[in-house]
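# Need a 3D model of the following:
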Amino acid sequence: MVKPLAERLRPKVLDDYIGQKHLVGKNAVLRNMLEAGRVTSFILWGPPGVGKTTLALIVANQLKVPFYTLSAVTSGVKDVRDVIDKAKNAGFFNNFTPILFIDEIHRFSKSQQDSLLAAVEQGIVTLIGATTENPSFEVIRPLLSRCQLYVLKPLEKEDLLELLHRAINEDVELKKKHIILKDTTAILRYSGGDARKLLNILELVVDTVKSDTIEITDDVVVGCLQQNPLAYDKDGEMHYDIISAFIKSIRGSDPDAALYWLARMIEGGEDPKFIARRLVISASEDIGLANPNALLLANAAFDAVNKIGWPEGRIPLAEAVVYLATSPKSNSAYKGINYALELVKKTGNLPVPLHLRNAPTKLMADLGYSDGYKYSHDYPNNFVEQQFLPDDIIDERIWHGQHSPSEEKLYQRMLKCWGDRFRE
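Purely as a prediction, here's the structure:
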């Protein structure tokens, strides 16, 4: 069985590794450690497809030490302990420290991460973790303090072009074909700095174009990606195009389209928490005061996805999507806070009116702090008219109610309280 192109091209030595010059270039930290023949535990943090797994494999290969790997998605505490026992036995009779590589280490629970501490501290294993998430939030502090942290960056255009030409000219399968690389704009754009994605797109184009000569143009690349729904791009341009279509469908009150774009993201392997977060934002930005329950349901969907995961998580997501898409819409709160932020930038730090200031000390009270403040609950209907804005902007209107039934009630209450100040 033929391996995928990305796997066939995976380099085995550091000199063949593309990108991350700040880590593996001349006199860079990882190259120096490898040349010295010893590495300490470290965590590689960076987006998908930038060479985290490849770098771990190269380290083990060049040091010629046993290499154990675990996926945080499928491994439990027992798996961790079993691997540590194997590593302990392997190192007992030899003068080396085995490497334990954990992909997606941010998905390990606290107890799973705790089970690594002693082995790392005692030097039973050299831990190499790979993560796409900020380790400060996702990796427990005791483990993080025992590891160096190296940040990997998306590949530069020059790196991607080098990889593209290497694939066409050196891969054992692609060398058999007559491939002409005419355009690179589309394939580079859709790869988004991700080497694996670049090679997957190249392989897709080669497999799709049925001719003796394969001309790779921007139109051919775009056409192949549009024909293949699983080419959904979780980090590049297609990711942003589809989430944009999704949110605009909700804003435009089209539940059919919103569910369709939701399905596209699910089929493409999008992070469900990313989708749920966008629903929470949409509930506040696009539905807002027209239906305050939308935010409650969006938050409930987010919690449900966190608790039950895939595939059942699609159900609360779908429920929230339909509810948001069919709800009345208002962006008055969104517009209000944006206007307020612009006002603050324009007017600077205006002084707080004296009667609104806190007066915890006698000196502050003597200076007039809090003097004249009227406690709203002491008055009929829990309201009394008084000044709340700074003097320089006392006549500014920041929030403008819109005309959904729910928001109309709020607007009428403001008219009753404030009279002409709130009259549009």
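# from here on, contacts and neighbour counts on C-alpha atoms
Noted.
# Nearest the geometric middle of the chain, what residue?
A centroid search over the chain (CA atoms, centre = their mean) returns Phe274, at 6.8 Å, as the residue closest to the centre.
# tell me which element that one is part of?
Using DSSP states H and E, Phe274 maps to helix 272-282.
# quick one more, to check against the first:
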Amino acid sequence: MGTPLAERLRPQHLDELIGQSHLIGKGAVLRRMIDSGRIPSIILWGPPGVGKTTLANIIANTLNAPFYKLSAINSGVKDVREVIDKAKNNRFFESAAPILFIDEIHRFSKSQQDSLLNAVETGIVTLIGATTENPSFEVIRPLLSRCQVYVLKPLEKKELEQLLNRALTEDIILKERKIEIKETDALFRFSGGDARKLLNILDLTISSDSVGDEAIVITDKMVTERLQENPAAYDKGGEMHYDIISAFIKSIRGSDPDAAVYWLARMVAGGEDPKFIARRLVISAAEDIGLANPNALLLANACFDTLQKIGWPEGRIVLAETTIYLAASPKSNSSYMAIENAMAKVEQTGNLPVPLHLRNAPTSLMKELNYGKEYKYAHDYENNFIKQEYLPKGLKNSRFWEPQSNPAESKMNDLMRKLWGNKK
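Okay, the predicted model is just below:
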């Protein structure tokens, strides 16, 4: 079997990499570092197929640095130490520090990550970690503090179109064939912003036709039929778990416990990381159930903790209990919307000064400047409440939290109206 299309088209230089212009476009932060010949240790965070591994290879080639690669799936502490020893031997014979690329660094245990610390801190290696998971949860704090985190984004439609055109005009095999792309909706929908997946789908669709002089006309129907015949072809590397976790969370949000527990079973049967599922349950409890049932967040956190204590396979029962509870709970996204609204206002208004009466006054100079002078201590007043302004000047009477129609939030809203009147 020949080299896959995605591998044949793997970019070798920055200018060939499609997407991520916010990082590697002209004047962008990572582009400037690479062009200067020096980069710090970094973690590339993003979904599959957006160029994390490719970018690491390009950085090493551009900097002319020794390049070591480990996969967190099949590497242990011993492997890490062996690579670091090799890097030490090369360190003083090369112009640039050796680069250690760790794919799926989120799968490294604490001890494995600990073994990297000294080498990263002393500059024996420049670490490039790739992860599809939030590094704040999966990378230990000491290592995270020594790295810059850059977020890679799924490819947009115009970038997928650019990649598709490159495949048809530059690939050594496809450019010799008569291929007409009549429709692209299915190609782009199934790829989901994943460059590798798009090329795999294209490869599958075209390879299903015999080589000949007759033109291949690619339509949405053709792509859909080919993928149904080969359900695993566009899910290399277990990437379908992003589709299934999406269905799982949407089933919880839609208050369908049967569908939610079905998608949970699909993940359990597929060998999904239980912590990955538990984290999504915690997020769902806050984002989708929220103040309508605050106990949901407590249960989701208890689920996460319990998984660590009892392990697998009994942990699947805890996940099922939490999943059904969240799906059957009343729903509210008012907390999510409140922080979104507040963040939008912060972006619009910038860093407004804290009102003087809300500032602490630990020094005599601050007291002379009236820091905290007119602050009213709520507990000194009836019902532990006194009306005063807590927002910066210019944002008076701004509303960010809009309570939704459920018993819990209605009760909160009644209290706010009683205390604040029409202001809240």
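# TM-score them against each other, please.
The TM-score (TM-score structural alignment, normalised by the length of the first structure) is 0.65; 344 aligned residues with a CA RMSD of 4.4 Å.
# returning to that earlier point: contacts for the helix holding Phe274 of the first structure next, please.
Residues from elsewhere that reach helix 272-282 of the first structure (CA atoms under 8 Å, 6 or more residues apart in numbering): 247, 250-251, 266, 295, 298-299, 301-302, 305-306, 309, 313, 317, 320-321, 324.
# What are the buried residues along it?
For helix 272-282 of the first structure, a neighbour-count test (16 or more other CA atoms under 10 Å) marks 272-273, 275-276, 278-282 as buried.
# picking up where we left off before, just the ones in helices from the contacts of helix 272-282 of the first structure, please.
Using DSSP state H, the members of the contacts of helix 272-282 of the first structure that fall within helices are 247, 250-251, 266, 295, 298-299, 301-302, 305-306, 317, 320-321, 324.
# burial of Arg8 of the first structure, as a residue count?
Using other CA atoms under 10 Å as the criterion, Arg8 of the first structure is surrounded by 13 other residues.
# I should have written Ile250 of the first structure there, sorry.
A count of neighbours around Ile250 of the first structure, defined by other CA under 10 Å, yields 27.
# who are the neighbours in contact with it?
Ile250 of the first structure sits next to 258, 282, 321, 324-326 when contact means CA under 8 Å, 6+ apart.
# now the residues you listed in TSV, with distance to Lys345 of the first structure?
TSV is the format used below for these (distance: CA to CA, whole Å):
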residue	distance to Lys345 of the first structure
Ala258	36
Ser282	26
Val321	35
Leu324	33
Ala325	34
Thr326	36
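# Report the separation between the residue of the second structure most remote from its centre and Ile206 of the second structure.
Computed with CA atoms, centre = their mean, the residue of the second structure farthest from its C-alpha average is Glu368, at 47.3 Å. Going from Glu368 of the second structure to Ile206 of the second structure by CA to CA, to the nearest Å gives 77 Å.
# again with Ile73 of the second structure
For Ile73 of the second structure, the distance to Ile206 of the second structure - CA to CA - is 32 Å.
# And these two? Which one has more around it.
Set side by side, Ile73 of the second structure and Ile206 show unequal neighbour counts under other CA under 10 Å, the larger going to Ile206 at 19 against 13.
# The more buried one: what secondary structure?
Remark: Ile206 of the second structure carries the secondary structure label helix [criterion: DSSP: H, G, I helix; E, B strand; the rest coil].
# returning to that earlier point: out of the buried residues of helix 272-282 of the first structure, which two are the most distant from each other?
The most widely separated members of the buried residues of helix 272-282 of the first structure, counting by CA to CA, are Pro272 and Ser282 (15.3 Å).
# where do the strands sit along the second structure?
In the second structure, the segments counted as strands under DSSP state E are 42-45, 67-71, 99-103, 126-131, 148-151, 179-181, 216-218.
# Which one of those strands lies nearest to His13 of the second structure?
Closest approach to His13 of the second structure among the strands of the second structure (CA to CA): strand 67-71, 15.6 Å.
# what about that closest one, distance to the chain center?
Computed by CA atoms, centre = their mean, to the nearest Å, the separation of strand 67-71 of the second structure from the middle of its chain amounts to 22 Å.
# the inter-axis angle of that strand versus strand 99-103?
Relative orientation of strand 67-71 of the second structure versus strand 99-103 (axes from the mean of the first three to the mean of the last three CA atoms, to 10 degrees): 20 degrees.
# State the span of the first structure onto which strand 67-71 of the second structure is aligned.
When strand 67-71 of the second structure is aligned against the first structure using TM-score structural alignment, it corresponds to residues 67-71.
# Comparing the matching stretch with the second structure, how large is the average distance?
Its aligned residues in the second structure lie a mean 0.7 Å from stretch 67-71 of the first structure after superposition (mean CA distance after the TM-score superposition for the first structure).
# residues in contact with that stretch?
Contacts of stretch 67-71 of the first structure from elsewhere in the structure, counted by CA under 8 Å, 6+ apart, are 57, 60, 80, 83, 87, 98-105.
# Would you mind checking which of those residues is nearest to Lys176 of the first structure?
Leu57 (28.0 Å).
# what's the distance between the closest residue to that closest one other than its chain neighbours and Ile18 of the first structure?
The spatially closest residue to Leu57 of the first structure, leaving aside those adjacent along the chain, is Lys12, at 7.2 Å (CA to CA, 6 or more residues apart in numbering). Taking CA to CA as the criterion, Lys12 of the first structure is separated from Ile18 of the first structure by 11 Å.
# more neighbours, those two?
Ile18 (20 against 16).
# re the thing from before, state the pair within the contacts of stretch 67-71 of the first structure that is farthest apart.
Ala87 and Glu104 (20.4 Å).
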